[in-house]
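Student: Next comes the sequence, and after it the predicted model I'd like to discuss.
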Amino acid sequence: MTEESPEELPTIGGLAELAELLESAPQDELYVRWSRGPGVDLGASARSRDELTGVRLPGLSANPLRIEPWWDDRPVELWLARRLYDYRHLGDHRRPGVRPWVLSGHELGRGPDNEPLVACDRPVAWVADEVLREAERIVEEQGSAGWGPLDRSRHP
């Protein structure tokens, strides 16, 4: 992929397309980040902030898309659906314009929720709302009523 400005990033339109991206770049560490995008995130600081304490973190909070070896031959789309579903609430509870985007990066440390804190080597793509709806459908088809997103706002 060529170097593009954040505004010119391609948009992933389906889980199959996201799976293809992941499989076509095995040397890249790909992450999904929920924010207003690389145009905002990759400014001078390029760091997240812990919402509880206000502490500036040493990188951007993101979640790896890499498939773990124990996943075996299960569907890649299910893995990716879960990765997107887990944090989909971030698009609803944060400032307007927060949405998922994929970046290639490297881990600098771990955040207070044990999430990777990464340096972005290259913005890769936006993730379309259609992908989030597809992820939700796939996760709900698993029929696990006691399982849901990692949404703290749902807890008193």
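Tutor: Done, it's in.
Student: When you work out contacts or count neighbours from here on, use the C-alpha atoms and nothing else.
Tutor: Fine.
Student: Excluding chain neighbours, give the residue nearest to the most centrally placed residue in the chain in space.
Tutor: The chain has Val32 as the residue nearest its centroid, 2.0 Å off, counting by CA atoms, centre = their mean. Distances taken as CA to CA, 6 or more residues apart in numbering place Val102 nearest to Val32, at 4.6 Å, with adjacent residues excluded.
Student: Below is an additional structure, to be compared with the one above:
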Amino acid sequence: MSEQQGAPLGGCPRLRSVTEVAELAGVVAPLYVRFSGGPEADAAVASRDHESGALLPGLSVNPMNPEPWWDRPVEHWVARQLCQYAHLVTSERFPWLLTGTVVGRGPDCEPLLVDPAPVATIDPSVVEEAGRLYREVFDAGRTST
């Protein structure tokens, strides 16, 4: 089985539900998600901002640990974070969880990470589950005021 199909990275577990991702976020901090070809693919090329072409000092990631102000279940945070970049899932790109050191912010204010350490892969069915949960519990598209 290939990494794209959700095979473990270097012996990392494969998570199969939003609940499993939320449980991991409860014990591993900081924890981030990245949608890419995996650590080896990321190490082979420099990260760049797609619009400007600027070289980024680290990998673009999304935080999976809820902020202190978050007053909903961790599963809701996880679903929202997975849905933000679900459009990046392809046969060559998949979501995987990692830790590392934040060295800056990207053009969308996302953390940029160096020294990435893989923690787990996320089965593609989890992204679908996250989408269903997101639509159930959030007022998608509503603007903040």
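Tutor: In hand now; what should we look at? This structure is a prediction, so every number in the text was calculated from the model and none was measured.
Student: Could you get me the TM-score between them?
Tutor: Once superposed, the chains reach a TM-score of 0.84 (TM-score structural alignment, normalised by the length of structure 2), with 136 aligned residues with a CA RMSD of 2.0 Å.
Student: Next, the spatially closest residue to Val61 of structure 2 that is not a sequence neighbour: secondary structure please.
Tutor: Of all residues not flanking Val61 of structure 2 in the chain, Arg34 sits nearest, at 5.0 Å (CA to CA, 6+ apart). Following DSSP: H, G, I helix; E, B strand; the rest coil, Arg34 of structure 2 is assigned to strand.
Student: Arg34 of structure 2 contacts Asn62, correct?
Tutor: Yes: using CA atoms under 8 Å, Arg34 of structure 2 is in contact with Asn62, at 6.7 Å.
Student: Next, the residues that contact the longest helix seen in structure 2 from outside, please.
Tutor: Secondary structure assigned by DSSP state H gives helix 124-137 as the longest helix of structure 2. Outside helix 124-137 of structure 2, the residues that touch it by CA atoms under 8 Å, 6 or more residues apart in numbering are 5-6, 15-18, 76, 78-80, 82-83, 86, 94-95, 140.
Student: Select only the buried ones of those in ChimeraX?
Tutor: To isolate the buried ones among the contacts of helix 124-137 of structure 2 in ChimeraX, judged by 16 or more other CA atoms under 10 Å, type:
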select :6,15,16,17,18,76,78,79,80,82,83,86,94,95
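Student: Take the contacts of helix 124-137 of structure 2 and keep only those in strands.
Tutor: The strands, defined by DSSP state E, take in Leu15, Phe94, Pro95 from the contacts of helix 124-137 of structure 2.
Student: Residue in structure 1 paired with the first one?
Tutor: It stands for Leu15 of structure 2. Matched by TM-score structural alignment, Leu15 of structure 2 corresponds to Ile12 in structure 1.
Student: gap between its match and Ser5 of structure 1?
Tutor: With distances taken as CA to CA, to the nearest Å, Ile12 of structure 1 is found 16 Å from Ser5 of structure 1.
Student: And Leu78 of structure 1, by the same measure?
Tutor: Leu78 of structure 1 sits at a distance of 30 Å from Ser5 of structure 1 (criterion: CA to CA).
Student: One more: Val55 of structure 1?
Tutor: Per CA to CA, Val55 of structure 1 is found 29 Å from Ser5 of structure 1.
Student: and what of Ala119 of structure 1?
Tutor: Separation of Ala119 of structure 1 from Ser5 of structure 1 (CA to CA): 17 Å.
Student: Which residue of the two possesses the greater neighbour count?
Tutor: Taking neighbours as other CA atoms under 10 Å, Ala119 of structure 1 and Ser5 compare with Ala119 leading, 21 against 12.
Student: isn't there a strand covering the more buried one?
Tutor: Yes: judged by three-state DSSP, Ala119 of structure 1 forms part of a strand.
Student: ok, now which ones touch whatever residue of structure 2 lines up with it?
Tutor: Residue pairing (TM-score structural alignment): Ala119 of structure 1 is matched to Val114 of structure 2. Residues in contact with Val114 of structure 2 (CA under 8 Å, 6+ apart) are Pro57, Gly58, Leu59, Gly100, Thr101, Val102, Val103.
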